[in-house]
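Asker: okay, sequence plus prediction incoming.
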Amino acid sequence: MFSDIQRIYDVHETVHGFPRMLGSIDCTHWEWTNCPTAWRGQHQRGNHSHPTLILEAVASYDLWIWHAFFGVAGANNDINVLDQSPIFDDIIDGVAPGSSFIVNNVEYEHVYYLADGIYPEYATFVKAYTSPIGEKRELFKKAQESARKDIERAFRVFKKKWAMIKNLCRIWTKEKIRNVMYTCIILHNMILEDKGLAVCQNYDDNPHMTPAQLSSEEKHAIRNALRDRDTHLSLHGDLTEDIWTNCTSDD
């Protein structure tokens, strides 16, 4: 598992210029035509013609979907989905491997994901500047948006490969819908591995690791550290400097 994660870091830094970046996070919707009438209010939103269920996913450069959380009602936005997601559970439970790193001569405790503007200013999310001023910020915005297309490409390839996910869902029960979604994600990853396109071959999720014996206070401190806005802003600035420095040195 540790070597797999290191390969992901190396590929993302080589291809995108972002050191210690795990992947890009985003959500997509699966329209559910047979949603019960009593549930339609919580599953319907204005930009979809039918009720939906939401898939939150993280994908790396190779389009491998290594985090998936599916089933939240479609009326929610990405932040509501994140509040219910288990994406940080391994870190909070002490299962995740050590992830500290240094960028621009500053040490950070946790690695990060690339996200779009709706996501909160957490220490573990790096977003593009909304209105960049200056060449450094413009370069960073271009680099971030280019790298974040990994998750958008993953969704496009995934839906093209499994037409039933792209089309209306006609299954009646949520449990069966979840089974179909997760099965398609597993098959998607298996195909990438079988074709030799995955960064990490023979992927091992290391199921033998056991949670650390952390107190509730320790877990609360970790949770606060992951959501720290000051760390988010500091990392944002240091990554901007790092990408600018590497770009100008290459030139």
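Answerer: Sure, I can see it. Numbering: from 1, shown residues only.

Asker: CA atoms for contacts and neighbours, from now on please.
Answerer: OK.

Asker: report the central residue of the chain.
Answerer: With distances taken as CA atoms, centre = their mean, Ile25 lies nearest the centre of the chain, 2.4 Å away.

Asker: ok, and the closest non-adjacent residue to that one?
Answerer: Counting by CA to CA, 6 or more residues apart in numbering, Ile25 lies nearest to Val58, which is 4.4 Å off, once chain neighbours are set aside.

Asker: part of a helix, is Ile243?
Answerer: Yes. Under DSSP: H, G, I helix; E, B strand; the rest coil, Ile243 falls within a helix.

Asker: A further structure is provided below for comparison with the first:
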Amino acid sequence: MLESIDCMHWEWKNCPVSWYGQYGKGDKKYPTIMLEAVASQDLWIWHAFFGVAGANNDINVLDNSPLFDDLINDTAPVLPYVVNGVGYEKGYYLADGIYPQWATFVKSFTVANDAKHAYFKKHQEGARKDVERAFGVLQERWGIIQQKMAVFDWNEVYANPSRNMQRTWIERCETQRRKNKEMRDRGTHLSLQQNLMDHIWQEVKHEDEDF
């Protein structure tokens, strides 16, 4: 599991009036800038994508985010693991219901129809609160961002030597097409969700046996 992902709206009180249409949202008092973040239990933020206009939603942010660039370009490390006897190769993020059914996301259930689903729902939603806690800390300690557009140097370039630099342009395009299809695979998403649910449900069985 590669931590938890979510978005938040950051109020931008000094937004120019002419930009209110882009950055305004009906349920917000002020125009907002959106922040997509991935955070761990210790409140460490592993990924942050900041600056999308507040009139958007989490999916619009994801479509513009560089979160999966390394995966699509085949430069991300391979992370093989086994859940409930089934092997997987891509890490996943805990996400809420708005996110798509991709192989890289594990979501909860809107309705839990039995004890197994309820147990999984409780644990997934409980673990996903890590990113919400991180947002709370950011809002408390970084209020200055409300007054500015961003605190990121857009001219900063990160060098990332990749193994696909030797590939031809056609090969890179084919790799990106294949990786993008794998990442968006709904079947893998449902399989992983089911196997994770079965895996943690064993905890209940073991507790009952011990009792």
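Answerer: Right, received. Where do you want to start? Because the structure is predicted, anything quoted here is derived from the model rather than measured.

Asker: what's the TM-score here?
Answerer: For this chain pair, the superposition-based TM-score is 0.88 by TM-score structural alignment, normalised by the length of structure 2; 199 aligned residues with a CA RMSD of 1.8 Å.

Asker: returning to that earlier point: residue in structure 2 matching the residue nearest to the centre of structure 1?
Answerer: Residue pairing (TM-score structural alignment): Ile25 of structure 1 is matched to Ile5 of structure 2.

Asker: quick check: which element contains that match?
Answerer: Using DSSP states H and E, Ile5 of structure 2 sits within strand 4-11.

Asker: residue range for the first helix or strand past that strand going along the chain in structure 1?
Answerer: Sequence order places helix 20-23 as the next helix or strand after strand 4-11 of structure 2, per DSSP H and E. Under TM-score structural alignment, helix 20-23 of structure 2 corresponds to residues 40-43 of structure 1.

Asker: likewise for stretch 37-53 of structure 2?
Answerer: So stretch 37-53 of structure 2 sits over residues 57-73 in structure 1, by TM-score structural alignment.

Asker: ok, longest helix in structure 2?
Answerer: For structure 2, the longest helix by residue count, based on DSSP state H, is helix 115-141.

Asker: quick one: the residues in structure 1 that that helix pairs up with.
Answerer: The aligned range for helix 115-141 of structure 2 is 135-161, by TM-score structural alignment.

Asker: hang on, the earlier thing: any idea how far the match of stretch 37-53 of structure 2 is from the middle of the chain?
Answerer: Distance of stretch 57-73 of structure 1 from the chain centroid (CA atoms, centre = their mean, to the nearest Å) equals 6 Å.

Asker: in the match of helix 115-141 of structure 2, what's buried?
Answerer: 136-138, 140-141, 143-145, 147-152, 154-155, 158-159 (16 or more other CA atoms under 10 Å).

Asker: repeat for stretch 9-26 of structure 2
Answerer: Buried residues in stretch 9-26 of structure 2, counted by 16+ other CA under 10 Å: His9, Trp10, Glu11, Trp12, Cys15, Tyr20, Tyr23, Gly24, Lys25.

Asker: may I have the distance across that stretch, first residue to last?
Answerer: 12 Å (CA to CA, to the nearest Å).
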